[in-house]
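Peer 1: sharing a sequence plus its predicted fold:
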Amino acid sequence: MIMYLLMMLTAAVTSYAATWGARLIGNRLELFSPIRSRDVHSTPVSRLGGLGIFAGFLTALIVASHSFFVEDIFRGNSAPWGVLAGAAVIVLVGMADDLLDLRWWVKLIGQSAAALVVAIWGVRMTVIPFVPEPIRIESDLLHILLTAGLIVTTMNAFNFIDGLDGLAAGVAIIGGVAFFLTAYWVHRTAVILDRSDLATLLTAVLVGSCVGFLPHNWFPSKIFMGDSGAMLIGLLMASAGIVSTGQISSGLYDRANGIPTIIPILLPFAVLFLPLLDLCLAVVRRTALGRSPWSADRGHLHHRLLDIGYSHRGAVVLMYMWTSVLAFGGLAFAVFPWQMVLVIDVLAALGMTLVTAWPYLSRKGARFRD
């Protein structure tokens, strides 16, 4: 645990310093994107924050490759460097979009290229979680296509929720901590000689990078992560999920209580539920209006929260609370009996639903009394 926390700290310190540098460069060179109708800020802000997050990830990964215990992850394993290469590609694509406003199909090609780099040289989805037995995928081509598809979907999901100050970074921190604890606990309790794990390292470094970035991005934001940062978070989160999902057939997750076979797939979906829900709703909404699924609008979940009466910070904190319920509710399945966890999760979700709707219900009640 200590080495993972040291890598997390390394990423956080580097990310904080690099983001501060990106702020200075962006402001001095006036690298601002035009303010769009869907934006909730009224003054120009640099979108170079993704560089700070990437710097934290890059530095921590290099340090880890030469550090006690975690260096075993890199021995005879090209996967971490494949993930790093894909991350570098998506940061370049995101920066080009932030500065030049690429057409949606150009950005999609760039996302696909980054995802293919990870799938070919990094990590691959080789097992589909299924009850009672996981399904093995034999075709290398299917490995690559399935992996790339999952990564592209996750990148777009995180990109879609990056609409309020601190939202995407905070969601990544909360979800990443839940993911980190699960992966670490499973390997810590397993009867294996090498307990080092790429999924645990990726989530630790991701959390650290976002922790270092968040002080610069908290409302009122001094810098945005931009598409480069949001898509980078999605790529790293998806890569960690793919690594843990591929470990189903190893027997590691059989040691977990509750619903062991589907824990590796349950937790990523729990962590990513809000981003994926926002993505699905946006695609349906835009398609129904005869528009491209990738065209921008002001109908995302965080926009809806603002519309029903939440303040900027209030909407962000509410999304944090939802992410905590879903992420740690999923984590609980790995530790406690599933029947008890299910009841508590349902009650927590009902309570959060009431909290979410409270401003709307209060306004309706006031109008009724009048």
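Peer 2: Nice, thanks for sending it over.

Peer 1: CA atoms for contacts and neighbours, from now on please.
Peer 2: Noted.

Peer 1: and W104, how many neighbours?
Peer 2: 15 (other CA atoms under 10 Å).

Peer 1: for the closest residue to it other than its chain neighbours, helix, strand, or coil?
Peer 2: In space, W104 comes closest to W294 once its chain neighbours are excluded; the distance is 6.1 Å by CA to CA, 6 or more residues apart in numbering. In the three-state summary, W294 is assigned as coil, counting by DSSP: H, G, I helix; E, B strand; the rest coil.

Peer 1: wait, isn't W294 in contact with V283?
Peer 2: Yes. The pair W294 and V283 qualifies as a contact (CA atoms under 8 Å) at a distance of 7.4 Å.

Peer 1: for the longest helix along the chain, packing partners?
Peer 2: As assigned by DSSP state H, the longest helix anywhere in the chain is helix 338-369. Using 3 or more CA pairs under 8 Å, 6 or more residues apart in numbering; DSSP states H and E as the contact test, the elements touching helix 338-369 are helix 312-332.

Peer 1: what packs against the helix it packs on?
Peer 2: In this structure, helix 312-332 makes packing contacts with helix 167-189, helix 263-271, helix 301-307, helix 338-369, judged by 3+ CA pairs under 8 Å, 6+ apart.

Peer 1: could you dump the ones you listed into JSON lines and include mean neighbour count?
Peer 2: Output for the helices and strands packed on helix 312-332, formatted as JSON lines (neighbours: other CA atoms under 10 Å):
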{"stretch": "helix 167-189", "mean neighbour count": "23"}
{"stretch": "helix 263-271", "mean neighbour count": "23"}
{"stretch": "helix 301-307", "mean neighbour count": "18"}
{"stretch": "helix 338-369", "mean neighbour count": "13"}
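
Peer 1: presented hereafter is structure B, for comparison with structure A:
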Amino acid sequence: MREYLVVFGISLGVTYLLASIARMLAHHFGAVARVRDRDVHAVPTPYFGGPAMLGGLVAAYLTATHLPFLSRSESSVFGDARAVVIGGAVICLVGVIDDLFELDALSKFAGQVLAGVVVVALGVKFFYLPLYGSVLGLDQVQSAIFTVLLIVGTANAVNFVDGLDGLAAGMVAIGAIAFFAYAFVLAVENGESRAIAAALLTAALAGACIGVLPHNFFPARMFIGDSGSMLIGFVLACSSISLTGQFPATNISEGIGGAQTTFLTFLLPLILPVAMLLVPFVDLALAVVRRTRAGRSPFSPDKMHIHHRLLEIGHSHRNAVLVMYSIAGLVAFGTVFVSLVSGWQSIVGFFVLAALTAAFVFLLPRWRPINRT
């Protein structure tokens, strides 16, 4: 655990330092978010949070290769991590080009698919799909298709939700921490090595996301841009895919202590990125339906995302982001907790968290501090 904290800290610190340099480069090259009608920022703001976070991920990976415990792990651990870093560099480069020149939707999609194909070619892919009580084996073509679909879907979901200062980075940080907890506990309870690529990647990812937040949280001095949002969605999806490749199917389906727990335990490695990013995925689906029904492209921008609705019902910019954080935390940690712990206590705890989150969403805008004179 201590070495994972080192990986987290290195990623956080390097990302924080590189963000200042990236911000200056964005100004120099003109990678700046102009103010448009559908935007909520009031002044032009530089992009390039993605390259800063990629630098943090690379630094974390290189540090891990020299740590006493992690450096002695199986070759597959660093093989998967290296593949994800390479694929992440590809999708980050696509995002940088988009931040500079505003690629059309088809070109951006092709770049996302290319990044997915790169990690598949380097060995990070689904070898099976965990089902209830069994597994479904996949051939090479099926494996590639399922892997690329999850990667592209997650990258786009994070990209769609990146509409408020610090929203995407904070939500993915929460999801990465929850995923790390799931992977680490699964390894401990099943007697497997604690050195696993999924834990290494999510520790580094959480550090990179938190490291960029001082620059990106409201009022933002820089945006992570498409280079950042697609990168962090990509790494989160690949972490889940890597987990299924490094754990035997029986270990994942057995859950904690080898006991058959809940239905979610069997499917969690597959649905975890979706569950952690439930709000962005729902937002993505609603946006596609809304725009298609209006006769527009599913990728055409508008100002009707969930975070825009929160602003409309009275939340401030900062409160809207915190509400989205609370929902992300509820879904991510609630899903992990319910999947690993059986019994009525887990269900009751989940619904209590859900009630508190709902109250936070609808009651906070009505609350105003009392001014005392």
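Peer 2: Alright, I've got the coordinates. Everything numeric in this text was worked out from a predicted model, so none of it was measured.

Peer 1: host element of the closest residue to G50 of the first structure other than its chain neighbours?
Peer 2: On the basis of CA to CA, 6+ apart, the spatially nearest residue to G50 of the first structure that is not a chain neighbour turns out to be G229, at 3.6 Å. Using DSSP states H and E, G229 of the first structure sits in helix 226-245.

Peer 1: just G309 of the first structure next, same as before
Peer 2: When elements are assigned from DSSP H and E, G309 of the first structure belongs to no helix and no strand.

Peer 1: same check on L99 of the first structure?
Peer 2: When elements are defined using DSSP H and E, L99 of the first structure is found to belong to helix 79-100.

Peer 1: what does that helix rub up against?
Peer 2: In this structure, residues lying in contact with helix 79-100 of the first structure by CA atoms under 8 Å, 6 or more residues apart in numbering are 31-33, 47-48, 50-51, 54, 58, 61, 74, 102, 107, 110-111, 113-123, 198, 226-229, 231-232, 235-236, 239.

Peer 1: mean per-residue distance, it to the second structure?
Peer 2: Once fitted to the second structure, helix 79-100 of the first structure is off its aligned match by 1.0 Å on average (mean CA distance after the TM-score superposition for the first structure).

Peer 1: in the second structure, what stretch matches that helix?
Peer 2: Mapping helix 79-100 of the first structure onto the second structure (TM-score structural alignment) gives residues 80-101.

Peer 1: chain center to that stretch: distance?
Peer 2: When C-alpha coordinates are averaged (CA atoms, centre = their mean, to the nearest Å), stretch 80-101 of the second structure and its chain have centres 15 Å apart.

Peer 1: repeat that for stretch 151-167 of the first structure.
Peer 2: Using CA atoms, centre = their mean, the distance between the centre of stretch 151-167 of the first structure and that of its chain works out at 7 Å.

Peer 1: hmm, back to that, whichever of the contacts of helix 79-100 of the first structure end up buried, select them in PyMOL.
Peer 2: To isolate the buried ones among the contacts of helix 79-100 of the first structure in PyMOL, judged by 16 or more other CA atoms under 10 Å, type:
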select buried, resi 31+32+33+47+48+50+51+54+58+61+74+107+110+111+113+114+115+116+117+118+119+120+121+122+123+198+226+227+228+229+231+232+235+236+239
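
Peer 1: now, the contacts of helix 79-100 of the first structure that are in helices?
Peer 2: The helices, defined by DSSP H, take in 50-51, 54, 58, 61, 107, 110-111, 113-121, 198, 226-229, 231-232, 235-236, 239 from the contacts of helix 79-100 of the first structure.

Peer 1: re the thing from before, and the helices and strands packed on helix 312-332 of the first structure: which comes nearest A12 of the first structure?
Peer 2: Checking these against A12 of the first structure by CA to CA gives helix 167-189 as the closest, at 11.4 Å.

Peer 1: that closest one packs against which elements?
Peer 2: Contact partners of helix 167-189 of the first structure among helices and strands, from 3+ CA pairs under 8 Å, 6+ apart: helix 140-161, helix 198-217, helix 226-245, helix 263-271, helix 312-332.

Peer 1: mind reading off the mean deviation between that helix and the second structure?
Peer 2: Helix 167-189 of the first structure differs from its equivalent in the second structure by a mean of 1.0 Å after superposition (mean CA distance after the TM-score superposition for the first structure).

Peer 1: what's that helix aligned against in the second structure?
Peer 2: Residues 167-189 of the second structure are the counterpart of helix 167-189 of the first structure, counting by TM-score structural alignment.
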